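Asks: Here is a sequence together with a model predicted from it:
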Amino acid sequence: MAIFPDRVAAGRELAAALEHHRGADAVVLGIPRGGVVVAAEVARALALPLGVAVVRKLGAPSREEFAVGAIADGVRVVDPAATRLHGVTPEELAAVEASERVELERRNRLFAETPLEVEGRTAIIVDDGIATGATATAACRAQRGRGAARIVLAAPVAPLRWLPEDTVVDEFVCPHREREFWAVGQFYDDFTQTSDEEVARLLARDLP
């Protein structure tokens, strides 16, 4: 059952749940692509800078929509239980990772050529939803590695039983924790894939 008309509406609701960060020394980092649409609404509502946290899911070769891990700059997250469940061999995982590293670099060049400074600041990392948590975890670890003083993970919807590791995330904000959860898209009326051009437009809109 859908909860949100689209990502813009989800972003507005998430912004309300993050209102206590208004005026903080913080940046909002969306996970491309769809997470940037949500993050743009959060950044606009809270008057905070908008950037990106580039990360790539490592999908199971047989079912790419199921994450067995994720990568970001200097970070590699792999879920051994997921790799066993989907029968992913080390060779298959290496091939998936090699392909995703190419896309990671492409997106870094396209969206994050001049990344926002996070050292000593609060990094609010936003996605349009959390399924397995692999990409969110990788994104948070990457920003911690860049020196963020505090990591806030924010998403409109996530599985009821999922929680981030407290060593990775200082605060988790999620207005909708759902018991029946199959995919993020089930909670949106419009979950159309976001284009590179839309992400670039949203980021450009936030430039001074």
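Replies: Perfect, I can see it now.

Asks: CA only for contacts and neighbour counts going forward, please
Replies: OK.

Asks: list the contacts for residue 113?
Replies: By CA atoms under 8 Å, 6 or more residues apart in numbering, residue 113 lies in contact with nothing.

Asks: ok, and the closest residue to residue 80 other than its chain neighbours, which helix or strand is that part of?
Replies: Nearest-residue entry for residue 80: residue 68, 7.6 Å, with adjacent residues in sequence omitted and distances by CA to CA, 6 or more residues apart in numbering. Taking DSSP states H and E as the definition, residue 68 sits inside strand 63-72.

Asks: Okay, one more to line up with it:
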Amino acid sequence: MMFADRRDAGQRLGQHLQELGLADPLVLALPRGGVAVGLEVAKALGAPLDVVLVRKIGAPWHKELAAGAVVDGDQPELVLNNDVVRGYGIDESYLEDEMARQLEEIERRRRLYLGGRQRPRITGRTAIVVDDGIATGATVRAALHAVRRAGPRELVLAVPVASPEVLDRLAADADRIVCLHPDPDLMAVGQYYRDFRQVEDEEVVAMLEEAARHQGPESA
């Protein structure tokens, strides 16, 4: 399965989610690429869109390989990919330093993306965590943990593409998983998109504003 771009993937994912009849949905997207997918999902469901601020921690000698991820919140949480941590012999001091560095980036993004706007409540709703695809699953797992702490009625993970093996590992972290194209041969998420250009911060801000205009006033 190929997608033209992230918005195309979001439209297809949104159509599928419409059929599930999810109660009181809230779409929570992972910046940056997941916001383009999440915007179209939110439109399809008539749901508000918010972000889950989470950052990958790369292995010391291979930054694209996720050793774990850190997620924002009242109590920031570090979720580790233990196979990578053990396999690369990554020490605790490296992880602590990287966690501090990534929390600084999360704070920068929070100020830029959210400004002073009121965020929609998660408690008691169907929370739908959306990304543009899943490679290792470290950042998604961190996001799911953070959202779970907020007390949703149901926690759904929805993505256009992912490895079935990774989805199996995430099964315990969500109540339901929706994936349009589980592919055991997945090497990189970008191979399933004809246009997979990087999403810039300014585009994320514009998409969140577009979602707010589409949704209208959100009750707390």
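Replies: Everything's here; your move. Just so it is clear, the structure is predicted and the values come from calculations on it, not from any experiment.

Asks: Need the TM-score from the superposition.
Replies: Superposed pair, TM-score by TM-score structural alignment, normalised by the length of structure 1: 0.93. Supporting alignment: 207 aligned residues with a CA RMSD of 1.6 Å.

Asks: against structure 2, where does the longest helix along structure 1 fall?
Replies: When structure 1 is parsed with DSSP state H, its longest helix is helix 90-111. On structure 2, the counterpart of helix 90-111 of structure 1 by TM-score structural alignment is residues 92-113.

Asks: Burial check on residue 12 of structure 2, number of neighbours?
Replies: By the criterion of other CA atoms under 10 Å, residue 12 of structure 2 has 18 neighbours.

Asks: From residue 84 of structure 2, how far off is the residue sitting nearest the centre point of structure 2?
Replies: With distances taken as CA atoms, centre = their mean, residue 30 lies nearest the centre of structure 2, 3.0 Å away. Residue 30 of structure 2 sits 22 Å away from residue 84 of structure 2, going by CA to CA, to the nearest Å.

Asks: For the aligned residue in structure 1 for residue 80 of structure 2, which non-adjacent residue is spatially closest?
Replies: Matched by TM-score structural alignment, residue 80 of structure 2 corresponds to residue 78 in structure 1. Leaving aside its sequence neighbours, residue 78 of structure 1 sits nearest to residue 69 (CA to CA, 6+ apart; 4.1 Å).

Asks: do the same with residue 113 of structure 2
Replies: Using CA to CA, 6+ apart and skipping the chain neighbours, the partner closest in space to residue 113 of structure 2 is residue 205 (5.3 Å).

Asks: Number of residues surrounding the one you found?
Replies: 17.

Asks: Then residue 2 of structure 1?
Replies: Counted with other CA under 10 Å, the neighbours of residue 2 of structure 1 add up to 12.

Asks: what's the distance between the residue nearest to residue 80 of structure 1 and residue 112 of structure 1?
Replies: Distance of residue 68 of structure 1 to residue 112 of structure 1, given as CA to CA: 25 Å.

Asks: quick revisit: distance check, the match of residue 80 of structure 2 against residue 168 of structure 1.
Replies: Going from residue 78 of structure 1 to residue 168 of structure 1 by CA to CA gives 15 Å.

Asks: Comparing these two, which residue is more hemmed in?
Replies: Set side by side, residue 78 of structure 1 and residue 168 show more neighbours around residue 168, with 20 against 17, by other CA under 10 Å.

Asks: corresponding residue for that one in structure 2?
Replies: In structure 2, the residue matched to residue 168 of structure 1 (TM-score structural alignment) is residue 173.

Asks: who's in contact with its match?
Replies: When contacts are counted by CA under 8 Å, 6+ apart, residue 173 of structure 2 touches 141, 144-145.

Asks: so which of these comes closest to residue 102 of structure 2?
Replies: residue 141 (16.3 Å; CA to CA).

Asks: okay, now the closest one: neighbour count?
Replies: By other CA under 10 Å, the residues close to residue 141 of structure 2 number 26.

Asks: residues touching it, list them.
Replies: Residue 141 of structure 2 makes contacts with 79, 170, 173, as judged by CA under 8 Å, 6+ apart.

Asks: And the alignment partner in structure 2 of residue 131 of structure 1, how close does it get to residue 110 of structure 2?
Replies: Alignment note (TM-score structural alignment): residue 131 of structure 1 maps to residue 135 of structure 2. To residue 110 of structure 2, residue 135 of structure 2 is 24 Å away according to CA to CA.

Asks: Quickly find the element holding residue 155 of structure 2.
Replies: strand 154-162.

Asks: in the helix or strand just after that strand, what's buried?
Replies: Note on strand 154-162 of structure 2: by DSSP H and E, the next helix or strand toward the C-terminus is helix 164-170. For helix 164-170 of structure 2, the buried set under the neighbour-count rule, 16 or more other CA atoms under 10 Å, comprises 164, 166-167, 170.
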